[in-house]
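Peer 1: Provide a 3D model corresponding to the input given below.
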Amino acid sequence: MEYKNNGHIRVFLVGHAISPNRGSEPGNTWNWAWELSKYTNVDVFAYPQHRKEIEKFILEHPRNNLRFHWVTLDNFDPWHPEKGESGLRFHYILWLRKVYKIIKNLIDNMQEPIVVHQVSWSTVSTPPPILQGVPIVWGPVSGGQVAPASFRDFFGNAWPKEMVRSWRVSFYPLILGWGRRVSSLPLILAVNRETEALLRKAGAKRVEFFLDCGVPSGFGLPKPQEVARPPGPLRLLWAGRLDFIKALPLVLMALRRVRVPVELLVAGDGPLKLQWQSAVQRLGLSDKVRFLGRIPWDKMKEVFQEAHAFVFTSLRDGFGCVVLEAMSFGLPVITLDHQGVGTFLPADAAIKVPVRTPEETFQAISEGIERLALDEDLRLRMSREAWRFAQEERWDRRAERMLALYEEVLSHAHRRV
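Peer 2: The predicted structure follows:
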């Protein structure tokens, strides 16, 4: 259903990084701003790292009800973008404090209904400060998920660091300031069940599930696949950073058990590339696995269209935006049944395998591959459902759902006054 708005809501969107030309956080913040501003007034509070890109786009595509407030730190800034990420976390905390001071000064002189929506840094570690007089929506956020301990061997010498992270996450609800801020918010959007549970443990009033990424306009297939794949191997695609968390070896071990013709395309780069290429040779999979290297985002469309199914093996992830992108091209998914993918993916679009022991997971992935390879009718049905799921996460539809939630938040806030 199309959202109808009379334009009386003003949205203050807090997003540190923003750009119409980039993915990840800059792209997400941009899509929120652009799609929401089709319906109502939007003020964006952002750091000016990509300001020139924004100004060039707005010059070519003007929109009067979309305004930008470029916020920098005045005296001391521990982060210098040209030098990498060193100091970024401390910078963000200081930046966030300044943003909310600016917002407080602005709302003191406004009469129209205002909702503040903090979309940047989609992690539970940095909730918004308590701000009297205006409702704040936070999210979508993740970060409550932890890697399963039974899969520690896949992390190698990185496991102690992963254990420290898991321990830190478990203590968040015990941190007084963190819990007070979480419990003060009228609405938090969570990306997975694990994060929802963490937030509720801290006293969150209302938590709704909402993906932290969407399908951009024009991305993916215009309609679901209807044509069977040609004879030959089932072509699987795995895409992501080649590091411990993404756990490519899970599908490599599964491939050793597969008894049907299959090919695996690996798109991505990272510190474990050479190690995993050696593993492919050691496991006797050189004729089945092809490493494509890092593929630019605009070129991934061709790779998605080359594949017949997508495999996602991340051991710790909020959701995994590449999964949604693959589904927009009608790719059924074989994935671990936990965290964001376990929370969101419908059973008729994904084969979700248990995450109890590595042995059980290897076997379940291999069985899932064989099912898709041997039953083309099943693969096509799952392809259609994957495409339909991705359509529900188009950015225009996400904006419509978000605006309806703003209305609910404002209505509740007015009843309390």
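Peer 1: C-alpha only now, for contacts and for neighbours.
Peer 2: Will do.
Peer 1: At the geometric centre of this structure, which residue sits there?
Peer 2: The centre of the chain sits closest to Asp212, judged by CA atoms, centre = their mean, with a distance of 4.0 Å.
Peer 1: Test my guess that that residue contacts Ser122.
Peer 2: Yes: with contact defined as CA atoms under 8 Å, Asp212 counts as touching Ser122 (7.5 Å).
Peer 1: Now for these two: what residues contact both?
Peer 2: Jointly contacting Asp212 and Ser122 under the rule CA atoms under 8 Å, 6 or more residues apart in numbering are Gly139, Pro140, Val141.
Peer 1: could I get those residues as TSV with secondary structure and distance to Asn21?
Peer 2: Output for those, formatted as TSV (DSSP: H, G, I helix; E, B strand; the rest coil; distance: CA to CA, whole Å):
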residue	secondary structure	distance to Asn21
Gly139	strand	22
Pro140	strand	21
Val141	strand	23
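Peer 1: ok now the helix or strand containing Lys104, how far from the chain's centre?
Peer 2: Assigned by DSSP states H and E, Lys104 falls within helix 88-107. Remark: helix 88-107 is offset 24 Å from the chain centroid, using CA atoms, centre = their mean, to the nearest Å.
Peer 1: One more: stretch 332-345?
Peer 2: The chain centre lies 13 Å from the centre of stretch 332-345; the measure is CA atoms, centre = their mean.
Peer 1: likewise stretch 228-238?
Peer 2: Counting by CA atoms, centre = their mean, stretch 228-238 comes out at 27 Å from the chain centroid.
Peer 1: swap in stretch 209-222?
Peer 2: Distance, stretch centre to chain centre, for stretch 209-222: 11 Å (CA atoms, centre = their mean).
Peer 1: The structure of the following sequence is requested for comparison with the preceding one:
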Amino acid sequence: MSTVLARSDVLLSAFACDPNMGSEPYVGWKWLKLLLACDLHVTVITRRQHLAALEQACAGLGTVRFIAFDLPGMSKLDHRARLIKLYYIAWQLAAFFVALRRRVGIRWKFAMHVTYNVVDFPGFMWLLPRTRFVWGPVGGGQCPPRWSRVLYGASWWKQRVRCAIKQSLRWNPIVYLATRKADAVFVANAETEARLPAAFAGKYVRMLETAIDVELDQDHAIGERQAKVTFLWVGQLEPRKGLPLLLDALVAVRTRQLAAFDQMKVLVVGDGPDKHSLNQRAYSLGLSDRVTFLGKLRFDQMRQCYGSADAFVFTSVQDTSGNVVLEAIASGLPTIAFNHQGVAEMLDSGCAYLLSPTSYETAVEQLADSLVRVTTEPKEASAMGIQAKWHAAKRHSWESRRATFLEALHAIF
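Peer 2: This is a model prediction of the structure:
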């Protein structure tokens, strides 16, 4: 850290920030940890439910102050609850006034908004007087491809409305003014950058909101630990995660290459609104002996799950990045995924089977071909898994994120 920024006071707005949770809360925590590693004195404003875990995790990491609050009666609202987005907006407005009062005693070098990392609402910290503003990393600008409408069924119209709103974001006054005020906007993927005002393109720095700590330990060969080749799928059981694509691909493999199908098994980790319908779909397709639904697992259980798999399948049609993809490649798993959105930022053909379908049918066909390829060409898949781990260590470690972040800050200050 340069002498200009070392031990500077900064404000981190992290509505979701918790070392013991996944998804957005974990991203918020990792960015707090990154700022402390940059030798910055951080005031983090977050929800009260995260405070105990943060105080324990931050012990000895650096100078950090906490402003933890919730609106009356809302302290126990879960971050996956239906009302959370509405509450998020109200909380951000309240957080601005809380920060405005605290600013009297502390002169922050800059304020940084991290979570939620959605492009359609940057919070209000950019309104703080005489305080520079850094936004992001921000994502959420992506829309599901039209061929994926089969996954959404009758709710597809909602996706089209959301996509229309995202396409109009460059004219959203709050987004426009926040972007104009910002000294830098860290953008997770190309789709999100395209939603922001082109007039401020010089401020945009491409950087994923997440990263991974990689252990470069011993790798394994595909299928060496068990009789069948194990494919792992992890995600929320909802339309945008695309699990039906994998189920249909298994049926396609069974129809065309029964010998390869007999060597496969799939582990599904996750919970969600489509849990029962997806279980029923697997049963009706005759896949009950091939697909095992494990439900939602703890962090420590997930580590074991990645370690027991031979390959990872990511069928999401709408994701800023996909933390689970980084966890998979850091575990040395070759990955099958669609080459768009966050995946296009994270992976290359050296460590993943990247698919570019133009219809639901071609998506299923390409998935089926990749499943067979992993199963019948284990040496290639093993080499790809080794490359995946090195790729994660080189390009997607938190240390590499820190270097990119500091380079951008030095250009500003």
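Peer 1: can you list the residues that contact the helix holding Lys104 of structure 1?
Peer 2: Residues from elsewhere that reach helix 88-107 of structure 1, judged by CA under 8 Å, 6+ apart: 14, 16, 45, 71-73, 77-80, 114, 126, 128-129, 131, 134.
Peer 1: Mind doing that once more with 7 Å?
Peer 2: Contacts to helix 88-107 of structure 1, defined as CA atoms under 7 Å, 6 or more residues apart in numbering, come from residues Phe45, Val71, Thr72, Leu73, Asp77, Pro78, Trp79.
Peer 1: who wins for neighbours among these?
Peer 2: Counting neighbours by other CA atoms under 10 Å, Phe45 leads the contacts of helix 88-107 of structure 1 with 24 neighbours.
Peer 1: Do you have the strands of structure 2 handy? List them.
Peer 2: 9-14, 41-46, 64-68, 110-115, 132-138, 184-187, 204-206, 229-234, 264-269, 291-295, 311-314, 335-338, 352-355 (DSSP state E).
Peer 1: out of the ones you listed, nearest to Leu278 of structure 2?
Peer 2: Minimum separation from Leu278 of structure 2 across the strands of structure 2 (CA to CA) falls at strand 291-295, 9.4 Å.
Peer 1: helices or strands up against the closest one?
Peer 2: With contacts defined as 3 or more CA pairs under 7 Å, 6 or more residues apart in numbering; DSSP states H and E, strand 291-295 of structure 2 has these neighbours: strand 264-269.
Peer 1: how about Ile89 of structure 2, what's its partner in structure 1?
Peer 2: Mapped onto structure 1 by TM-score structural alignment, Ile89 of structure 2 lines up with Ile93.
Peer 1: One more: Phe293 of structure 2?
Peer 2: Per TM-score structural alignment, Phe293 of structure 2 is aligned with Phe291.
Peer 1: Enumerate every residue touching that match.
Peer 2: Contacts of Phe291 of structure 1 (CA under 7 Å, 6+ apart): Leu265, Val266, Ala267.
Peer 1: who are the neighbours in contact with Val134 of structure 2?
Peer 2: For Val134 of structure 2, the contacting residues are Phe110, Ala111, Met112, His113, Ala182, Asp183, Ala184, Val185, by CA under 7 Å, 6+ apart.
Peer 1: hmm, back to that, can I get the strands of structure 2 in a markdown table with distance to Leu258 of structure 2?
Peer 2: Below are those laid out as a markdown table (distance: least, CA to CA, whole Å):
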| stretch | distance to Leu258 of structure 2 |
| --- | --- |
| strand 9-14 | 50 |
| strand 41-46 | 53 |
| strand 64-68 | 57 |
| strand 110-115 | 46 |
| strand 132-138 | 44 |
| strand 184-187 | 44 |
| strand 204-206 | 44 |
| strand 229-234 | 14 |
| strand 264-269 | 10 |
| strand 291-295 | 16 |
| strand 311-314 | 19 |
| strand 335-338 | 20 |
| strand 352-355 | 21 |
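Peer 1: circling back: using TSV, please lay out the shared contacts of Asp212 and Ser122 of structure 1 together with neighbour count and distance to Arg241 of structure 1.
Peer 2: Output for these, formatted as TSV (neighbours: other CA atoms under 10 Å; distance: CA to CA, whole Å):
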residue	neighbour count	distance to Arg241 of structure 1
Gly139	27	24
Pro140	26	22
Val141	28	21
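Peer 1: what's the neighbour count on the equivalent of Val182 of structure 1 over in structure 2?
Peer 2: Mapped onto structure 2 by TM-score structural alignment, Val182 of structure 1 lines up with Thr179. Using other CA under 10 Å, Thr179 of structure 2 is surrounded by 25 other residues.
Peer 1: Appreciated, that's everything.
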